[in-house]
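# fold the following for me, if possible:
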Amino acid sequence: MDNQQLLGLIDKMTLEEKIAQLVQLAAPFYEGADDEGQITGPMQAMGITDSMVASSGSILGYAGAAGAIAVQEAHLAKNPHGIPLLFMADIVHGFKTIFPVPLAIGCSWDTELAERSAEIAAREAAVSGIHVTFAPMVDLVRDPRWGRVMESTGEDPYLNSLFARAFVRGLQGDDLQAEAERVAACVKHFAAYGASEAGRDYNTVDLSERQLREYYLPAYKAALDEGCEMVMTSFNTIDGIPASANEKLMRDLLREEWKFDGVLISDWGAVKELIPHGVAEDEREAAYRAIRAGVDIEMMTACYVHELPELVRGGQVDEALVDESVLRILQLKNKLGLFERPHRGANPEREAEVVFSREHREAAYELATKSTVLLKNDGVLPIRPEAKVALIGPFANSGDILGPWSWSGSTEDAVRLDGALAERLGAGNLIVAEGCGIESGTEQQLREALEAAVQADVIVLALGEASEMSGEAGCRTDIRLPQAQLELVALIAELRKPTAAVLFNGRPLDLHGVYDKLGAVVEAWFPGSEGGAAVADILIGAVNPSARLSMSFPHSVGQVPVYYNHFNTGRPLGADDAQVRYVSQYLDAPNDPLLPFGFGLSYTTFEYGSLKLSSDKLPGDSRLTVSIDVTNTGERAGTETVQLYIRDIAGEVVRPVRELKGFVKLDLAPGEVGTAVFTLGEEQLRYHHADLSFKSDPGRFDVFVGRSSLDTQQGSFVLTNA
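Predicted coordinates for the structure are as follows:
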């Protein structure tokens, strides 16, 4: 259908039918999705009528090819104008084949693999009947107390932007209408949800507009520049106004400045939540404020269908606002080809063929190996082939390694660490003991753990968080491992045997009691369906770890938020200030994190040559080349991620001490020398000034190249006007 036909369709619709297109309801409201008992309760509770359901525009959280076809057929039979439903769901890091959580994917620093993971997730979702996924989440995160850090790719706006683009490319492909096995992407949560105060979900955000534009907005813009079809509003306030009622944010910035003409959807219940936020007295005012802000789809509350008809008829809301929202929704349905093919990619035969296929699982395995970060290794790893190994801990035999937002994944199908290690070590070389539960333990469990450890040459402690301890509503003030696990670590550490901890978790942790007591620490995150196999191959050295942290690990929660691209102060802590009190410092902890952004170890070693700049001046219309030689000085092949940072020495406003501007991954054989080459131009040195103009300032810049944000070589150049 062309745009004129869509407008003609809108003209045929009653006001109530148009407004019903703006409501999104969960699966229990729809015939064929669940039994009648489940349909009736939610409908009565929300005041939803059969006619509203029949004219509604989208369904939330339902998948399965045969069922989706049946639901769509039943809906088309009842819809007055034969308008198909949009099927939407949270396909965040995989559908049935679960990939590592996005924070782990960020640690791969591999956008090609990230794109591949999104493409596979899209294929599995599309053949199962889904049209839109609520991903990627690109919120910049600096506070590991916030449970949803696992859903972001980290603390850096540049790296987050690269991953945002990669995920959108993978999900949507080149042509949504032609490619039935891709899905429309929905970037979230707009905006700055990752800056929630105190690391608490749904909480207040209070940022200057300059901070918002400089750090939090770039990744959303990158996703939209890549063609992302949908935006989801965040739960938080911005400048005292909840996002779902924020006309400045949604109308002025998103629609007018950025020219976004796709669909804007609220998060679950966010429109009605304008009432407890304190910007709407009742549902009528909530509907009024949300439609004026440009929210096209209200998810799982009924303010629009209950209140907009009278608001329009009473003249408080222009019907044109409703029409523009309906048009955007119909345009997305048209772009997906739903008017011609209402079942689109849903195909039971294809579903059986591709969902959780061997090919997809192999891709999940590869990404899990490249997302696992070696945090410490005092010669414990890799495990020697002849070693007898004790695998101890609550995650030794756990399938809870998929992480939050894996609703279609199966923990039963997840490769467990004990099984994977047993296959690789051979009969009789692996002893397994639980040691404790995730949050509690018994004396008997500790005795069994000690008995296993005494028999072993090498001990592996499989530790971490349950999946519900992170993710949405998974915020924590104490980000250490639970006490029961710390007691297990302390007990095993007393044996003074080679011991490695493997961590399964969704956030950077305070590692006191682990990092300081054990010889090796492996951060596996929630590694997904093939996690056990990936971690086992890291442990035995079949795979050389190459991942780098995309979010800093604090010394303690008292440092939070701690991030690499912070500002200096007028009294910065210097190397010679140990005895000086009146500088910006803690009395009981260092300023720097325990493990910085960009950090990660390997089973080989790399030696850096001297940093070279093509010139000490960069004219504004020219380019500057930065290069460095890297030699693999170890005995096995490995990948080194060489990182480039800059610092603007004197800006109109304070600039960060370091900003990531590029990275190069070098795959090097033993003894091989590779050269990392970077190109810098004036456009990479721009920032938002006090008046929000985006430009650079002539003057001196420091450039840093190295293996992490805190382990670099330094050079400098001057940006000139000509």
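# going by C-alpha atoms from here, please, whenever you check contacts or count neighbours.
Noted.
# now the strands for the stretch 201-350 of the chain?
230-233, 237-238, 241-242, 263-265, 298-299 (DSSP state E, counting those that start in this stretch).
# and Phe663, which of those is closest to it?
strand 230-233 (28.8 Å; Cα to Cα).
# what does that closest one contact?
For strand 230-233, contacts defined as Cα atoms under 8 Å, 6 or more residues apart in numbering pick out 134, 184-191, 243-244, 262-267.
# ok, and the closest non-adjacent residue to Leu450?
Leaving aside its sequence neighbours, Leu450 sits nearest to Ile492 (Cα to Cα, 6 or more residues apart in numbering; 6.9 Å).
# wait, what's in contact with Gln316?
Here Gln316 is in contact with no residue (Cα under 8 Å, 6+ apart).
# could you also give me the structure for this next sequence, so I can compare it with the first?
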Amino acid sequence: MKWLTSLTIAIGLACAPAGAQLTNTAPVAAQSNAAHQAQRDAFVSDLLRKMTTDEKIGQLRLISVGTDNPKHVIREMIRDGQVGAIFNTVTRQDIRAMQDQVMELSRLKIPLFFAYDVVHGHRTIFPIALELASSWDMNNIAKSARVSAYEATEDGLNMTWAPMVDITRDPRWGRVSEGFGEDTWLTSQIARVVVKAFQGEAPTDRHSLMTSVKHFALYGAVEGGRDYNTVDMSPQRMFQDYLPPYKAAIDAGSGGVMVALNSINGVPATANRWLLKELLRDQWKFQGITITDHGAIKELMKHGVASDPRDASRIALKSGIAMSMSDEYFVKYLPELVKSGAITVQELDEACRQVLNVKYDMGLFADPYRMLGAASSDPVDTNAESRLHRAEARDVAKRSLVLLKNRLNILPLKKSGVIAVVGPLADSKRDTMGSWSAAGLARQTVTVYRGIRTAVGNDATVFYAKGANVSNHKGIIDFLNQYEDAVQVDPRSPQAMIDEAVAVAKKSDVVVAVVGEAAGMAHEASSRSNIDLPQSQRDLIAALKATGKPLVLVLMNGRPLALVREDQQADALLETWFSGTEGGNAIADVLFGDYNPSGKLPMSFPRSVGQIPIYYNHLPSGRPYTPENPGKYTSHYYDEANGPLYPFGYGLSYTTFSVSDVSMSSPLMKRNGSVNASVTVTNTGKRAGETVVQLYLHDVVASISRPVKELRGYEKVMLQPGESRVISFTITEDDLKFYNAQMQQVVEPGKFEVFIGLDSQRVKQQSFTLL
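Purely as a prediction, here's the structure:
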């Protein structure tokens, strides 16, 4: 297919090194961009002169299709110029009908744009973002975004609410599943790649899907991991740890920014002029559109910064909000605010210009139906199997799985004998897709049980038993099923279900138990105070362990879990997160060794909830704890082993690797210079495999405390048995920069420690001095 060629080109561009291929094209691109902006500004200025106040306000409304706004009501709003964009409709026929309303009935025929939560796939569901990050493979991540953009634009969509680049170090937060983990540097790299892969080479391209990076800002740092909660943060931590991924996405060209629901140091993001104007516009030079999260303007009253709806509308628009998502306040209160002078015409025009600009950039004024094509090209069956991209989804998923434990090399399994597949998630199609599964259909999803059955064919016997419900807690099940029957509850008694699973296990050679969370347990508004496996599943695992059969735990979850007990019980642990449409086949590929796992964790796994927040790049303490010399008066917990159960960057393979001592090209680094740090990596096992070689740095003495180590580079390398390769990293001043106490970005001379290893804990060390 022609689009696959374009996909390959786009992925190549998205993953090119910084500055690659820009020497000769940058001046031309700059001129072209300047000419485009001049033409756009002239067009939009002329259009604004023709628009009434009510028509301008109408452009600021983003309406959701649903029970509150049925399609026939929305069409009346469109006719009256009260809608600027639509979200939550995903078929060409519906989108065409709404655009027809504009073209046939509205006065100025300003086209709509259409948006949707295409977070990790559209019709083909790819692994959740946290799992994509586990691949540490930018080509892999870019592939998922390009396919998603292709499928979404084939349905007529113009914008996605993605990527989510909120840094989080608290796995209690339900939205951990939507992001790329705890590390600022890694998330920033992924943010650039995802934006470029979604948007392609130009926003007017047929399969370019404009991004709206979210949630701006600091949403992952909410207190207690409770969704929608407050954030209180120092400027240094803000600029060093949490803001860089948003900046990376914006620098990569993201056309939109979705504003967060949390407050920042007492000021809600939706009312935060410093955030939306001084930082985003003035310092970062963002020229795209700012969009609220769902109903955020109304919430300014509950935050306690607006006295009434009129006040909330005034504050939001003056603070820098352009488009209001699913909120009728603008259309109700802005007309009077403008008439009274509380909102100036210039302020209204600035907001409306943002909306019109992105529509111009999308090419909608030139062709409002550019993402739709002719009506005769509409698919006969919107959900046709032929519209999926299964091969790509399977490939992406298998490269993202993380092997956490493999005692006595129980994995890979043999495709023979008798295999018991048990667990509440083993044959759950809905949960295999994960949260925010867009237009994906559960019935088109491959479960672990089905994947194993397909993999072994007639060469092995496979037994299945559910074994337990996801949870026996009625309150939790009621919560998960509040809006849909997402979790199916087996009416049998817990003991009857366990007895069935034990009977199956006893007549099998090995037990594969698929356990973890239902998709709804790792979602918006699904924060957890306890990150253990539910008791129903712990009881099942204990009963399976008691059979004495080899036990493989396949984890399905959207956050790091506390797994000390399970780590002790299992012979092997495979972290599969939520792997999407082809999840079951990808997991089977790894379980049977058709693919050698190579994923690495993008978040630390705590031993218990009491360790949270836990992350590898913390600041040093004046009384540091070390296992070799614990001491009483050191920073530690006395009632539990310290440090994570599985550290950031950790992941095993079916082969083994060794890393040599670090070799430095020089012990000294001159100003504006660089040094190289190298190691030799050897595959010391018996089969080919990939691993991720990771570079970390530590500024030993600085004007403020610097993290004990920070990721600054990595390389994923494939080695044959016995093969060695030298991996070299170039370290420049950019890798050493930080914000000092005066909020100046500086590089300070002195000693820097260099760590290279296969995860953040097991590293080889060297150093150099910056002159």
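# aligned counterpart of Pro550 of structure 2 in structure 1, please.
With TM-score structural alignment as the criterion, Pro550 of structure 2 lines up with Pro498 in structure 1.
# who's in contact with Ile727 of structure 2?
Contacts here follow Cα under 8 Å, 6+ apart; on that basis Ile727 of structure 2 touches 678-681, 693, 715.
# re the thing from before, can you add mean neighbour count and distance to Glu412 of structure 1 and give the strands of the stretch 201-350 of structure 1 back as CSV?
Shown next, in CSV, are these (neighbours: other Cα atoms under 10 Å; distance: least, Cα to Cα, whole Å):
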stretch, mean neighbour count, distance to Glu412 of structure 1
strand 230-233, 26, 32
strand 237-238, 23, 40
strand 241-242, 22, 40
strand 263-265, 26, 34
strand 298-299, 26, 31
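# dump these to CSV, plus distance to Gln483 of structure 1.
Below are the strands of the stretch 201-350 of structure 1 laid out as CSV (distance: least, Cα to Cα, whole Å):
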stretch, distance to Gln483 of structure 1
strand 230-233, 37
strand 237-238, 35
strand 241-242, 38
strand 263-265, 41
strand 298-299, 39
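# still on that earlier bit, same question for the residue nearest to Leu450 of structure 1, what's its three-state structure.
Under DSSP: H, G, I helix; E, B strand; the rest coil, the three-state class of Ile492 of structure 1 is helix.
# apart from its chain neighbours, what residue comes closest to the aligned partner of Asp702 of structure 1 in structure 2?
Under the alignment (TM-score structural alignment), Asp702 of structure 1 pairs with Glu753 of structure 2. Once flanking residues are discounted, Glu753 of structure 2 sits nearest to Ser767: 4.3 Å by Cα to Cα, 6+ apart.
# kindly confirm my reading that the one you found is in a helix.
No: the assignment for Ser767 of structure 2, made by three-state DSSP, is strand rather than a helix.
# what lines up against it once you look at structure 1?
Per TM-score structural alignment, Ser767 of structure 2 is aligned with Ser716.
# that match and Asp702 touch, don't they?
Yes: the criterion here is Cα atoms under 8 Å, and Ser716 of structure 1 meets it with Asp702 at 4.3 Å.
# ok, which of the strands of the stretch 201-350 of structure 1 comes nearest Glu340 of structure 1?
Smallest distance to Glu340 of structure 1 across the strands of the stretch 201-350 of structure 1 (Cα to Cα): 20.5 Å, for strand 263-265.
# helices or strands up against that closest one?
Where contact means 3 or more Cα pairs under 8 Å, 6 or more residues apart in numbering; DSSP states H and E, strand 263-265 of structure 1 is packed against strand 230-233, helix 319-335.
# that strand aligns to what range in structure 2?
Aligning strand 263-265 of structure 1 against structure 2 (TM-score structural alignment) gives residues 289-291.
# could you show me where the strands are in the stretch 101-250 of structure 2, in order?
Counting by DSSP E, counting those that start in this stretch, the stretch 101-250 of structure 2 has strands at residues 113-116, 159-160, 210-216.
# spatially nearest residue to His303 of structure 2, not counting backbone neighbours?
His303 of structure 2 sits nearest to Pro268 (Cα to Cα, 6+ apart), 7.1 Å away.
# gap between that neighbour and Gly174 of structure 2?
20 Å (Cα to Cα, to the nearest Å).
# equivalent analysis for Ile477 of structure 2, please.
16 Å.
# so the match of Asp702 of structure 1: helix, strand or coil?
Strictly by three-state DSSP, Glu753 of structure 2 counts as strand.
# ok, Ile19 of structure 1 touching Val305?
Yes: using Cα under 8 Å, Ile19 of structure 1 is in contact with Val305, at 5.9 Å.
# ok, back up a step: mind checking which of the strands of the stretch 201-350 of structure 1 is nearest Phe597 of structure 1?
Using Cα to Cα, the nearest of those to Phe597 of structure 1 is strand 237-238, at 27.1 Å.
# which bit of structure 2 covers the closest one?
By TM-score structural alignment, strand 237-238 of structure 1 lines up with residues 263-264 in structure 2.
# now that stretch on structure 1. Mean distance?
When structure 1 is overlaid, stretch 263-264 of structure 2 sits 0.8 Å from its aligned residues on average, using mean Cα distance after the TM-score superposition for structure 1.
# what residues does that stretch touch?
Stretch 263-264 of structure 2 is contacted by residues 218, 229-233, 269 when judged by Cα under 8 Å, 6+ apart.
# cutoff 6 Å now
Residues from elsewhere that reach stretch 263-264 of structure 2, judged by Cα atoms under 6 Å, 6 or more residues apart in numbering: 230-232, 269.
# what subset of the residues you listed is buried?
For the contacts of stretch 263-264 of structure 2, a burial check counting by 16 or more other Cα atoms under 10 Å picks out 230-231, 269.
# from these, which is closest to Gln495 of structure 2?
Thr230 (42.6 Å).
# which residues touch the equivalent of that closest one over in structure 1?
Aligning on TM-score structural alignment places Thr230 of structure 2 opposite Thr204 in structure 1. By Cα under 6 Å, 6+ apart, the contact set of Thr204 of structure 1 is 196-197, 236-237.
# no further queries at this time; thank you.
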